[in-house]
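In: the amino acid sequence is not available; the structure is as follows:
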């Protein structure tokens, strides 16, 4: 090997080494984004559970970051709240001090939402300008940033549904808002896992990757169904398990017409379908685990399938506990947080079958 070839090889190794260091930095950044998203979703859940989501009746993306600072400003904010149906029909006679308790939940949720934009956008800009973002990552990361910006509009679209004729937000819009947040969470997890080291273990079976993908989609679907339950307060309607309204399959599931409307607007049907979704996800995770353990018990894929089943089992137990206790705040938030953990791990498990991105030598060195 000539000295020129050795020099070229050393240069290539240095570039790959720099790329690995860049990938570690990007993984740390995405980890911070995921942690912030996790907190944002939990605060959003608390806002919903404390009936605080309609306390701020205007959308001020910039000016709204500053809360009321004087007694006059609090009175002004409270006067705006007094105009909506929720105050008239639910909280009539509420004092300013009582209003502050629900205001701070919604304000905190919006502040976190603004913060996540900065936590994502500023490091992305820095990594991009400094040449640390690989070409294959540019479009996905910009797409996630755009989806995050659109999520702010979806949030206001959701809130606006409860300001005129309703005393709460539309369950359809609530589900859209939560699922969009979960898509951003899943996208960050996917990229973060793709940049991490992977094992060289063979795939347990030809269909294991597709099964893992199905588990991720089932988890997202179950989160959507859970959002419908929350939007209809269906978790407060039937608080027994395994029976529901005294039966394994309760009656009056399709009393509305057309029949499909019951899947979205009948509290009993929505809760029952959410239960069925939980049973399906539990069974699918169990079958996937057995499949992986039988075919390749010593691989990281099999160990991940066991952990995924454990997480799904814990999440199911949290769901039953939340139901039996009639949806107390802490149990409900644990259940919502558990859903994000299961989704994140399911997505990472699926991505683990594909393997890490191969090294990509930078087109141009930084000057």
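Out: Nice, I can see it. Keep in mind it's a predicted model, so treat the numbers as computed, not measured.

In: from here on, just use CA atoms for contacts and neighbour counts.
Out: Noted.

In: how distant is stretch 192-205 from the center of its chain?
Out: With CA atoms, centre = their mean, to the nearest Å as the basis, stretch 192-205 stands 23 Å off its chain's centre.

In: which residues touch it?
Out: 23-24, 26-27, 30-31, 209, 291-292, 295-296, 299-302, 348, 351-353, 355-357 (CA atoms under 8 Å, 6 or more residues apart in numbering).

In: ok, stretch 340-356 next?
Out: By CA under 8 Å, 6+ apart, stretch 340-356 touches 38, 182, 185-186, 189-190, 193-199, 203, 209, 212-213, 215-216, 219-220, 301, 304-305, 308, 311-312, 315.

In: one more to weigh against that first structure:
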């Protein structure tokens, strides 16, 4: 009968089975991973620039030139001589001008004003780039599943960073209190939050560089012990960054320029002369620099331990990542010593800060590869 079907019909040449479709786990979940990754890379580069410009603003003593926090109207700089003079008159009311910069004329003030204005303006541009990207991907429904909260986080932290920035500046905009710079611990919070934002951006960039299926498979090969060690190294490096910010906040890097001794002896002279005692850990140049040095030595020792463990990883790219971390750490220690010996000139000091960003990023990369190793075939090995 023509209506009957042969038991062999399913393997006949007349019909073809639909081909298997790999990657179903990513279907409907992938979103615009590549586009979002490029957007995050742009934000990452802008945050790096923000940190560098912030460092130069601090090194040129420009951070207190704008004495008001105007998130919207402050985007427009003075447009004529009358407006410039008004800004200069506001600056003349604070202690930094009265104690340190009475020699300044209007043209001198303009130089430091542009540094601080540029720093704040770059922050506004970063916020705008984040907002446009986030809203655009959200409206287009191109954000991968589970990523909306992650992509919202840098914007929220950026808003907090703006408030922290003014909280920092406000500590130096004083009258009659003798303050000529911002509080060092507030500077440390400000810089630390910038590195936190940078860390989230880097981690997301690493994750979006691989599809969900690859990450799920790689997670099964996680090197737990090495991940814990690299997490410890990350936290230790972050602590050293905070201490370095306090060094910069009180110009402690220029207080003692001998090495390996400090002030010609093992312990800095007059390290604990301030009262109450706790102030010395934030405001004593000798003690703060000494703490930064000791933390650097300990970080190097711990870095060696992590590096030796990382060399035993079964994955070549993970081993390479830890080699890169160790090389950057060694270079950073050497550059730190050079910075001290030469009295922290701005050219070397800003390079020291920039290398801290590189080291931070490399540590995050090595940590990521311990959590999501890249498998290598025997032939590739």
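Out: Alright, I've got the coordinates. Since the structure is predicted, the reported quantities are computational estimates derived from the model, not experimental observations.

In: among the contacts of stretch 192-205 of structure 1, which are in helices?
Out: Per DSSP state H, helices hold the following members of the contacts of stretch 192-205 of structure 1: 23-24, 26-27, 30-31, 209, 291-292, 295, 300-302, 348, 351-352.

In: and the residues you listed, which are buried?
Out: Buried members of these, counted by 16 or more other CA atoms under 10 Å: 23-24, 26-27, 30, 209, 291-292, 300-302, 348, 351-352.

In: of the residues you listed, which pair is most distant in space?
Out: 26 and 291 (33.8 Å; CA to CA).

In: residue range for stretch 64-75 of structure 1 in structure 2?
Out: Alignment note (TM-score structural alignment): stretch 64-75 of structure 1 is matched to residues 74-85 of structure 2.

In: endpoints of that stretch, how far apart?
Out: One end of stretch 74-85 of structure 2 to the other measures 16 Å (CA to CA, to the nearest Å).

In: likewise stretch 240-258 of structure 1?
Out: 28 Å.

In: show me how far that stretch is from its chain's centre.
Out: For stretch 240-258 of structure 1, the distance to the chain centre is 29 Å (CA atoms, centre = their mean).

In: how about stretch 161-177 of structure 1?
Out: Mean C-alpha position of stretch 161-177 of structure 1 versus that of the full chain (CA atoms, centre = their mean) differs by 19 Å.

In: who touches it?
Out: With CA under 8 Å, 6+ apart as the test, stretch 161-177 of structure 1 has contacts from 54, 57, 84-86, 89-90, 151, 154-155, 157-160, 224-225, 227-228, 230-232, 264.

In: re earlier: can you select the buried ones from the contacts of stretch 340-356 of structure 1 in PyMOL?
Out: In PyMOL syntax, the buried subset of the contacts of stretch 340-356 of structure 1 is picked out as below (16+ other CA under 10 Å):
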select buried, resi 38+182+185+186+189+190+193+194+195+196+198+203+209+212+213+215+216+219+220+301+304+305+308+311+312+315
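
In: so which of the contacts of stretch 340-356 of structure 1 sit within helices?
Out: Those of the contacts of stretch 340-356 of structure 1 lying in helices (DSSP H): 38, 182, 185-186, 189-190, 193-194, 209, 212-213, 215-216, 219-220, 301, 304-305, 308, 311-312, 315.

In: what about the helices in structure 1?
Out: Going by DSSP H, structure 1 shows helices at 3-49, 71-81, 85-89, 96-129, 135-160, 171-194, 208-231, 262-265, 267-295, 300-324, 329-352.

In: ok, which of the ones you listed comes nearest residue 62 of structure 1?
Out: With respect to residue 62 of structure 1, and counting by CA to CA, the nearest of the helices of structure 1 is helix 96-129 at 8.8 Å.

In: remind me what that closest one packs against, helices and strands.
Out: If contacts are counted by 3 or more CA pairs under 8 Å, 6 or more residues apart in numbering; DSSP states H and E, helix 96-129 of structure 1 sits against helix 3-49, helix 71-81, helix 135-160.

In: how about it: buried residues?
Out: Neighbour-count burial for helix 96-129 of structure 1 flags 99-100, 102-117, 119-121, 124, 127 (criterion: 16+ other CA under 10 Å).

In: residues in structure 2 matched by that helix, start to end?
Out: Using TM-score structural alignment, helix 96-129 of structure 1 pairs with 106-139 in structure 2.

In: measure the mean distance from the matching stretch to structure 1 post-superposition.
Out: In the superposition with structure 1, the average deviation recorded for stretch 106-139 of structure 2 is 0.8 Å (mean CA distance after the TM-score superposition for structure 1).

In: tally of neighbours for the aligned partner of residue 345 of structure 1 in structure 2?
Out: Structural correspondence for residue 345 of structure 1 with respect to structure 2 (TM-score structural alignment): residue 362. Neighbourhood size, residue 362 of structure 2 [other CA atoms under 10 Å]: 22.

In: then residue 334 of structure 2?
Out: Neighbour count of residue 334 of structure 2, defined by other CA under 10 Å: 12.

In: map it onto structure 1.
Out: Checking with TM-score structural alignment, residue 334 of structure 2 has residue 317 as its match.

In: again, but for residue 33 of structure 2
Out: With TM-score structural alignment as the criterion, residue 33 of structure 2 matches residue 23.

In: name the nearest residue to its match, sequence neighbours excluded.
Out: Ranked by CA to CA, 6 or more residues apart in numbering and with sequence neighbours excluded, the top spatial neighbour of residue 23 of structure 1 is residue 195, at 6.0 Å.
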